[in-house]
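> pasting a predicted model and its sequence here:
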Amino acid sequence: MKQYIRPFILCLAGLVLFVAGCSETEKASRNTNGNEKDELETVHLALSPFQDVYSIHVGVEKGFFEEEGIELKIQETDWAGGNDLLVGGKVELATAGDSDIVLQNSNGVDTTLAYPIFYFAGAALMFDPNKYDWKTYDEFLEENNDDKEAMRLTLEQAKGKKVGLNTSVSEYTSFISMLNYAGLDSKDYEIVDMSQEDLPPALLSGSIDIMISGIPQRLAVKKEGYEELIDQTTLPYTISHNGFAARREWLEENPELSTKLLKAIFKTLHYIEENPDDSFPIIVEHMKKVGTEISEEQLESVWNQMEFFPSGIEFYKNEVLNPDGSFYWQDRFQAVVDIMEDEGKIEKERIEDLESLHYTIKLVEEIE
């Protein structure tokens, strides 16, 4: 009997060693690839329901973040609520714009626009043509061929009217820039501070005369017969910079993770540009889940038309870092600071280091 027991024991021991070896090999493989769920680094993102930042869902579904070893934990919230979560240390990233960053830093909070998602040129003054017999900017421009005079005549028609907008986002600074350029005074307009979501009902009910908002709200009232009086493409430096903000301290403590995030975002935006037919349905579906109806056709009409998306490092270097680029970062951030100082939103000379507000510059250097 013993002659059979010894070979059996040796065989069993060999099997145990083989299984253990396979387990270690599999574990090592997971560590090398970094693609297993339990090996991913978690980043919490406060995300607002807008079609531009919802582009992030394409990157998640296509696995671009997982490829970089990242799992995004998304918390749905409105724009202001997301900024509150970031400032309060509840999330690592939040949807934000240049105006948010300037305001927060003026109050001593070290936020920075680290991850560019879109450059917003979609703000327009929407009005009811059946209520007001106003001429549009395009009509005035056709008559006199002078852009500054056309802007002055257009905006002068609305003096004394109620202009609904969110004063904490870029539409406010865009409106003020138009008035300044045209030589008009913001005190001649009744600016009503409202959330983006409340603007269309207010305009439709007649409680405000003009609405300046994000693109979903603009498209919603346009479907009801409202028209654009003027939009911000008439003044290029009003085009705002938007994306995901982070705390500088967190970025500096997580340099490798920070650059991987930027790589995943650039991959996502490049994929959308190259594959809109595959990407837009993903955005539309996720927008529906939060109660916002937008069609693939509407996305096509605004993508790189009213909003422009950085599809990679070359785009960023040519259009954002380059002083001659369409979205030169320093011109825009300085304009926001100047307007907020002039309007009494922030103290004079409170913002001293513009580059600290736009951390993408450092991340791009690290990637290269």
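Received it, and whenever you're ready, just let me know what you need.
> could you use CA atoms for every contact and neighbour count after this?
Noted.
> which helix or strand contains residue 347?
Assigning secondary structure by DSSP states H and E places residue 347 outside every helix and strand.
> I'd assumed residue 338 was in contact with it.
No - counting by C-alpha atoms under 8 Å, residue 347 stays clear of residue 338, with 10.3 Å between them.
> is the spatially most central residue of the chain part of a helix or strand, or is it coil?
For the chain, the residue nearest the mean C-alpha position is residue 243 (2.9 Å; C-alpha atoms, centre = their mean). Recorded secondary structure, residue 243: strand (DSSP: H, G, I helix; E, B strand; the rest coil).
> residue contacts, it?
53, 95, 96, 97, 113, 114, 115, 116, 117, 118 (C-alpha atoms under 8 Å, 6 or more residues apart in numbering).
> highest neighbour count among those residues?
Greatest neighbour count in those, by other C-alpha atoms under 10 Å, goes to residue 96: 32 neighbours.
> which residues touch the helix or strand harbouring that one?
For residue 96, the element it lies in under DSSP H and E is strand 93-97. Contacts with strand 93-97, where a contact means C-alpha under 8 Å, 6+ apart, come from 43-48, 53, 79, 82-83, 85-86, 113, 169-170, 240-246.
> centre of the chain to it, how far?
Chain-centre distance of strand 93-97: 6 Å, with C-alpha atoms, centre = their mean, to the nearest Å.
> then stretch 144-155?
Distance, centroid of stretch 144-155 to centroid of chain: 31 Å (C-alpha atoms, centre = their mean).
> now stretch 151-170
So, by C-alpha atoms, centre = their mean, the centroid of stretch 151-170 is 24 Å from its chain's centroid.
> adding another structure so you can compare the two:
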Amino acid sequence: MRRPTPAALAATAALLAATACGGTPTADDADGLTTVTAGVIPIVDVAPVYLGVEQGFFEDRGIDLRLESGSGGAAVVPGVISGEFDFAFSNIVSLVIAREQGLPLTALSNGVTSAGEQGADFGGVFVLSDSDVTGAADLEGLTVAANNLNNIGDTTVRQSVRAAGGDPAEVDFVELPFPDMPAALETGQIDAVWAVEPFASTIREAGHREIASNFVDTHPDLSVAAYFTSETRIAEDPDLFEDVTAALHESLAYADANPDEVRRILADYTEIDPSLIERMALPRFPEEIHEESVRTLADLMVTDGLVDEAPDLDGLLR
């Protein structure tokens, strides 16, 4: 998500005014459950919520959870604000920026967390096997691909460069979709890529080198993403969202304790090659957001100019 333009801020204000009351979950007369809709994207990170539905954690709390999967995460924030989704999943940087734009978003639970181990995280920075780059500091003056600019990828890669003694301002970031990164790296279109699973494993297995674990360099317990809703939605039905949060926590705990179940369910909602699913690195799924790691990330957002001043995280982290 890029920094807001005046037109974007005006559009945000109009959206807030038009949807101030939001929608409300509906009761399903057939079974007495309350229908709740969540916006997700088909990636490894959301495996816990799929497992939670399968295991009945939401139904046990009277919730009929409908998962709406899209091709990307750009629509989930306006989807929550408009009432299309009751809650959704997004990375922390996007949520902080949205709050700074005036959107009253608030986190319900953690979503996904760095594995915390150098060279064994679910994402990293990669170069060709014969590259002269040996560490993140060597990225000065080179081009590095990230799926979005001014977001969690380039923010954390800059921290890897900084931690290695380099100047992150000298790195040229270019926007490139994850699926295009392996070919772009091999053809020399870019010098390095920041990739997450399953693309990270594809690059590793092609023999290329990982030179930094950018999430770990930022914080070993980095909360990368969260499930969130709007303050308006919680005010409309606080008991419902207490139940949603409890079910999310149970789902995350189940996923964290059962990595084989995570790998199994990925085949149900993603198009990842089954053989790759068995080999790729998984993140962690703790229930609670690691607040210190989020504050570290917010400080970096100020340092790198994504936001103009220290964001107020109290509303987001509630």
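Good, I have the coordinates. Predicted, not measured: the structure shown is a model, and the values here were computed from it.
> put one on top of the other, what's the TM-score?
The TM-score (TM-score structural alignment, normalised by the length of structure 2) is 0.79; 282 aligned residues with a C-alpha RMSD of 2.5 Å.
> follow-up on the earlier one: map the residue nearest to the centre of structure 1 onto structure 2.
Superposed on structure 2 with TM-score structural alignment, residue 243 of structure 1 falls opposite residue 226.
> trace the strand holding residue 96 of structure 1 over to structure 2 and give me the residue numbers.
Counting by TM-score structural alignment, strand 93-97 of structure 1 pairs with residues 87-91 of structure 2.
> give me the mean deviation of that stretch from structure 1.
When structure 1 is overlaid, stretch 87-91 of structure 2 sits 1.5 Å from its aligned residues on average, using mean C-alpha distance after the TM-score superposition for structure 1.
> endpoints of stretch 141-159 of structure 2, how far apart?
16 Å (C-alpha to C-alpha, to the nearest Å).
> residue 331 of structure 1 - how many residues pack around it?
13.
> my guess is residue 9 of structure 2 meets residue 100, correct?
No - counting by C-alpha under 8 Å, residue 9 of structure 2 stays clear of residue 100, with 10.2 Å between them.
> looking at those two, which is more packed in?
Higher neighbour count among residue 9 of structure 2 and residue 100: residue 100, with 20 against 15, using other C-alpha under 10 Å.
> quickly note the distance from that one to residue 266 of structure 2.
34 Å.
> before we move on, what about residue 217 of structure 2?
Distance from residue 217 of structure 2 to residue 266 of structure 2, by C-alpha to C-alpha: 27 Å.
> and what of residue 87 of structure 2?
Distance from residue 87 of structure 2 to residue 266 of structure 2, by C-alpha to C-alpha: 21 Å.
> what do you get for residue 210 of structure 2?
In terms of C-alpha to C-alpha, residue 210 of structure 2 sits 24 Å off from residue 266 of structure 2.
> between those two, which is the more surrounded one?
More neighbours surround residue 210 than the other of residue 210 of structure 2 and residue 266, with 25 against 22 (other C-alpha under 10 Å).
> returning to that earlier point: out of the contacts of residue 243 of structure 1, who's nearest residue 191 of structure 1?
residue 97 (20.3 Å; C-alpha to C-alpha).
> is it true that residue 294 of structure 1 touches residue 216?
Yes - the criterion here is C-alpha under 8 Å, and residue 294 of structure 1 meets it with residue 216 at 7.3 Å.
> quick one: the longest strand seen in structure 1 aligns where in structure 2?
When structure 1 is parsed with DSSP state E, its longest strand is strand 111-120. Aligned by TM-score structural alignment, strand 111-120 of structure 1 falls on residues 105-114 of structure 2.
> tell me which stretches of the stretch 251-368 of structure 1 form helices.
Ranges of helices in the stretch 251-368 of structure 1, per DSSP state H, counting those that start in this stretch, are 255-274, 276-289, 296-302, 313-316, 329-342, 360-367.
> contacting residues around the third one?
This means helix 296-302 of structure 1. 51, 122, 280, 281, 284.
> give the contact list for the counterpart of the first one in structure 2.
This points to residue 51 of structure 1. Taking TM-score structural alignment, residue 51 of structure 1 has residue 44 as its aligned residue in structure 2. Going by C-alpha under 8 Å, 6+ apart, residue 44 of structure 2 touches 197, 266, 282.
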